[in-house]
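Chemist: Curious how this folds, go ahead:
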Amino acid sequence: MFWAFLKLGLTSFGGPIAHLGYFRNELVVRRQWLDEAAYADLVALCQFLPGPASSQVGFSLGVLRGNGLLGGLAAWFAFTMPSAIILFAFALGAAAFTGPVAEGFVHGLKLVAVAVVAQAIWGMARTLTPDRARAGIALFAVAVVVFFSGSLGQIAAIGLGACAGLWLCRGEDAPISGHLSFPVSRRSGGVALVLFVAFLLLPPLVVTATGSQGFALFDAFYRSGAFVFGGGHVVLPLLQAQVVQPGWVDNEAFLAGYGLAQAVPGPLFTFAAYLGAVMSPAPNGLAGAAIALVALLLPGILLVYGMLPFWDALRSRPVAQAAMRGANAAVVGILGAALYSPVWTSAVLTPRDFALALTGFLLLTVWKAPPWIVVALLAAAGMTLHLI
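Modeler: Now for the predicted structure:
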């Protein structure tokens, strides 16, 4: 199990949708660990829940094939660690990387973030807001996060979007595939769900009582991971509200790390390792990277493990499907607001910046270029322009 997913962690470029394709080719087609219908059912579960879908699918496949929690953890660790180590190493070297070339490189990475977030919104809007009702929910979410900045406004937008979905998004029940049986008891699933809630509610109380920066770091990243609906790119506005607004990480370093995260294999959530390492208040470095990475990924793992024994009953309920449609539409609005601030306002400062960002967007959407190629081209262009 470990070696199968380590191979995927080293070679799976292209973001969560591409990762699901790599999983299918390696584990369904080549290794035949499960059939197409079972794989589609598993993907549906992980897309229904908040969290990084590709990491959750990998963890669930580990649980299914490895006969329990240990197999899931082996798959999760092997798939996650390669990109986390790369981003941690970049964080350690970022402080020593100075001068015009370094400034141009970082600015090029910020332009990559513009192109990648714009591509994510383009694709998500067509899928998640295909009608007037869901487009209206997305627009309302933009208004909420504009008038109520920070993580509270983003969580409120998702919650209100889910409530609006109950009213506006009924009557489109998704097709239901076959049955999946996991080696997870209802008791174990219930314990995981209780832990998910406990980690959401207790750390803020500990922070208030003790002022511990370590618990504050865990709390910020855990809450971000608990409310990431709609794909890995949605973590951008949530994390920005948690680490940039309090001054833990400056906006330039934040966007540079996010841009570089597009060029590494594995899940985008390993961006947390970079952020934990470059933070100003301790814990940072290796300890900060470990806390941030585990905290961001833990809620998604607890949720999917907790839901495995209950999924067959939940997925057939129209109310749950309608609420998720509304929440996903709100996510499009939240990401749209983040495209303007902080991504656009921090990166597009001149007409040349706009031209480069547009080039990156067209390479991704029209020419279907791999993200790592776009990262290399825009980083090189940024360095060239700073030297001219």
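Chemist: C-alpha only now, for contacts and for neighbours.
Modeler: Fine.
Chemist: Go through stretch 230-246 and flag the buried ones.
Modeler: Across stretch 230-246, burial judged by 16 or more other C-alpha atoms under 10 Å covers 230-244.
Chemist: nearest to Val366, of those residues?
Modeler: Nearest to Val366 out of the buried residues of stretch 230-246 is His233 (C-alpha to C-alpha; 19.4 Å).
Chemist: Find the centremost residue of the protein, please.
Modeler: In the chain, the centroid-proximal residue (C-alpha atoms, centre = their mean) is Gly232; its distance is 2.2 Å.
Chemist: I'd say it and Pro16 touch.
Modeler: Yes. Using C-alpha atoms under 8 Å, Gly232 is in contact with Pro16, at 6.9 Å.
Chemist: For the comparison step, fold the sequence that follows:
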Amino acid sequence: MPRSWDVFRQFLLLGCTSFGGPVAHLGYFRERFVTRQGWLTDAAYADLVALCQLLPGPASSQVGIGLGLMRAGWLGGLAAWIGFTLPSALLLIISAALLAAHPDWLSGGWLQGLKVAAVAVVSQAVLGMQRKLAPDRARASLMVAAAALVLLLPVPWVQVLALLLGAGLGLTVLDPPDDQPLDLDQAHHTQLRVPIGRGAALLMLVGLGCLLLTLPWLTASARPMLVQQLASFLQAGALVFGGGHVVLPLLEQSLVPPGWISLDQFLAGYGAAQAVPGPMFSLAAFLGFDLQGGLHGVGGALLALLALFLPAFLLIGGVLPFWSDLGRLATMRRALRGINAAVVGILLAALFQPVWQVGIRSSADFSLGIAAFLLLVAWRQPAWRVVLLCGLIGFRL
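Modeler: Okay, here's the model as predicted:
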């Protein structure tokens, strides 16, 4: 059996069964590819995870792409991504098609239940990320400042400004972490062997850099709507630090104000993405199907999905062959501490506007939201189960 086909088969199975979000995905990957398949050692897997945590983009998908690259080169990386993403993308396209065929469903109680579930899920994400990424006073203050900036300055580029300020404060104000060395020469480091030439990897990094430099031009209002919409997905994919939930405010700010998709449709897609296995970025398939004026239908879903994931693919493919030579990352790690705190602030702002303001409209909504939050945090129920329960309760009410 060709290695790339084996990679696709393994990741397709994981794409059908991997509920629980990025952290759970990393556990599933380790159990299958380190413990059962023996594709790499625990140390090498930990090194790959560490790299993907440092990079912007969907960490679990990047780990999957990296595993595919290490196993079978470019075809392996592509096979891993397709296999892991395909099940959730298909389910979300079907959901979007049903919603498009029955627009009256947008006024149903089930949708309000999904909005309430989104409040609980995003609240859990903010709480968990704050504990991990902004646990001290300095980073918590940076988190609150970033949230205030995003709420007080509602323009499309404010998230980028918040991330840049976070990086600057991380370099100049925040102390380096005491619990991990800033110099990888002083730390355990395992070489990750990748069957990819460094010339090709460098071309990927150059291509990504050119893409990022052209994003302001591509998103300008004078460009065709299709180009603007694709650029919005590319920009969101390039700026996501801290987990898949962070894509929520980035995409909402880009897609809802121009009227390309309604806020109700957007939040319905976010709720549906919680109820399916696989990566959160598959939300792009739902949004691309429902967008108006440019992307639309199955073709729009596929293009949106490709655009959102493309920066992550180029970045992991470009950096992985050089990772073993990166010995001094003190500056990067300091900047990332500030960026990550700002990321939590961006998500906190999104929790207030639009998620909370749209989702909590009555005392019944508030009560259901508290119950859903407790199920997630105290009872540790999976998000997909809580989302389905909230949708059912909303439908019955």
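Chemist: Can you give the structural similarity as a TM-score?
Modeler: In this superposition the chains share a TM-score of 0.95, using TM-score structural alignment, normalised by the length of structure 1; 384 aligned residues with a C-alpha RMSD of 1.7 Å.
Chemist: Just give me the match in structure 2 for the residue nearest to the centre of structure 1.
Modeler: When structure 2 is aligned by TM-score structural alignment, the residue opposite Gly232 of structure 1 is Gly244.
Chemist: is it true that its match touches Met280?
Modeler: Yes. Assessed by C-alpha under 8 Å, Gly244 of structure 2 is found in contact with Met280 at 5.4 Å.
Chemist: hmm, back to that, need the contact list for the match of Gly232 of structure 1.
Modeler: Counting by C-alpha atoms under 8 Å, 6 or more residues apart in numbering, Gly244 of structure 2 touches Pro22, Gly57, Pro58, Pro279, Met280, Phe281.
Chemist: for these, which one is nearest Leu208 of structure 2?
Modeler: Out of these, the member with the shortest distance to Leu208 of structure 2 (by C-alpha to C-alpha) is Gly57, at 12.9 Å.
Chemist: What lies in contact with the host helix or strand of Tyr258 of structure 1?
Modeler: In this structure, Tyr258 of structure 1 sits in helix 251-261 according to DSSP states H and E. With contact meaning C-alpha under 8 Å, 6+ apart, helix 251-261 of structure 1 is reached by 87, 91, 106-107, 109-113, 236, 240, 244, 268, 270-271, 274-275, 342-343, 346, 375.
Chemist: helices and strands around whatever helix or strand comes next after that helix, which ones?
Modeler: Next helix or strand after helix 251-261 of structure 1 toward the C-terminus (DSSP H and E): helix 271-278. Judged by 3 or more C-alpha pairs under 8 Å, 6 or more residues apart in numbering; DSSP states H and E, helix 271-278 of structure 1 is in contact with helix 69-94, helix 251-261, helix 285-307.
Chemist: Let me have those in CSV, extended by distance to Phe140 of structure 1 and mean neighbour count.
Modeler: Output for these, formatted as CSV (distance: least, C-alpha to C-alpha, whole Å; neighbours: other C-alpha atoms under 10 Å):
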stretch, distance to Phe140 of structure 1, mean neighbour count
helix 69-94, 35, 21
helix 251-261, 26, 24
helix 285-307, 26, 23
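Chemist: The ones you listed: which one's closest to Ala44 of structure 1?
Modeler: Closest among those, using C-alpha to C-alpha: helix 285-307, at 11.3 Å.
Chemist: which residues in structure 2 does the closest one align to?
Modeler: The aligned range for helix 285-307 of structure 1 is 297-319, by TM-score structural alignment.
Chemist: quick one on the thing from earlier: export the helices and strands packed on helix 271-278 of structure 1 to JSON lines and tack on distance to Arg223 of structure 1?
Modeler: Shown next, in JSON lines, are those (distance: least, C-alpha to C-alpha, whole Å):
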{"stretch": "helix 69-94", "distance to Arg223 of structure 1": "20"}
{"stretch": "helix 251-261", "distance to Arg223 of structure 1": "18"}
{"stretch": "helix 285-307", "distance to Arg223 of structure 1": "8"}
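Chemist: Compare the ones you listed and give me the one nearest Val197 of structure 1.
Modeler: Nearest of these (C-alpha to C-alpha): helix 285-307, 9.0 Å.
Chemist: burial of the aligned partner of Gly123 of structure 1 in structure 2, as a residue count?
Modeler: In structure 2, the residue matched to Gly123 of structure 1 (TM-score structural alignment) is Gly128. Residues within reach of Gly128 of structure 2, counting by other C-alpha atoms under 10 Å, total 14.
Chemist: got it, and Arg187 of structure 1?
Modeler: There are 11 residues near Arg187 of structure 1, going by other C-alpha under 10 Å.
Chemist: That one -> structure 2?
Modeler: In structure 2, Arg187 of structure 1 lines up with Gly199, judged by TM-score structural alignment.
Chemist: Check whether that match sits in a helix, strand or coil.
Modeler: At Gly199 of structure 2, secondary structure determined by DSSP: H, G, I helix; E, B strand; the rest coil is helix.
Chemist: ok, it to Gly73 of structure 2 distance?
Modeler: Using C-alpha to C-alpha, to the nearest Å, Gly199 of structure 2 is found at 14 Å from Gly73 of structure 2.
Chemist: now Leu51 of structure 2
Modeler: 18 Å.
Chemist: Those two: which has the busier surroundings?
Modeler: Taking neighbours as other C-alpha under 10 Å, Leu51 of structure 2 and Gly73 compare with Gly73 leading, 21 against 18.
Chemist: what's the burial count for the residue lying closest to the more buried one once chain neighbours are set aside?
Modeler: Leaving aside its sequence neighbours, Gly73 of structure 2 sits nearest to Pro195 (C-alpha to C-alpha, 6 or more residues apart in numbering; 5.4 Å). By the criterion of other C-alpha under 10 Å, Pro195 of structure 2 has 13 neighbours.
Chemist: Which secondary structure state is assigned to Pro195 of structure 2?
Modeler: Criterion first, three-state DSSP; result for Pro195 of structure 2: coil.
Chemist: quick one: it and Gly76 touch, right?
Modeler: No. Contact criterion C-alpha under 8 Å: Pro195 of structure 2 and Gly76 do not qualify, at 10.3 Å.
Chemist: and for those two, which residues touch both?
Modeler: Common neighbours of Pro195 of structure 2 and Gly76 (C-alpha under 8 Å, 6+ apart) are Leu69, Met70.
Chemist: follow-up on the earlier one: superpose on structure 1 and give me the mean offset of the match of helix 285-307 of structure 1.
Modeler: Mean deviation of stretch 297-319 of structure 2 relative to structure 1 after superposition (mean C-alpha distance after the TM-score superposition for structure 1): 0.9 Å.
Chemist: Same check on stretch 207-214 of structure 2?
Modeler: Mean for stretch 207-214 of structure 2 is 1.9 Å (mean C-alpha distance after the TM-score superposition for structure 1).
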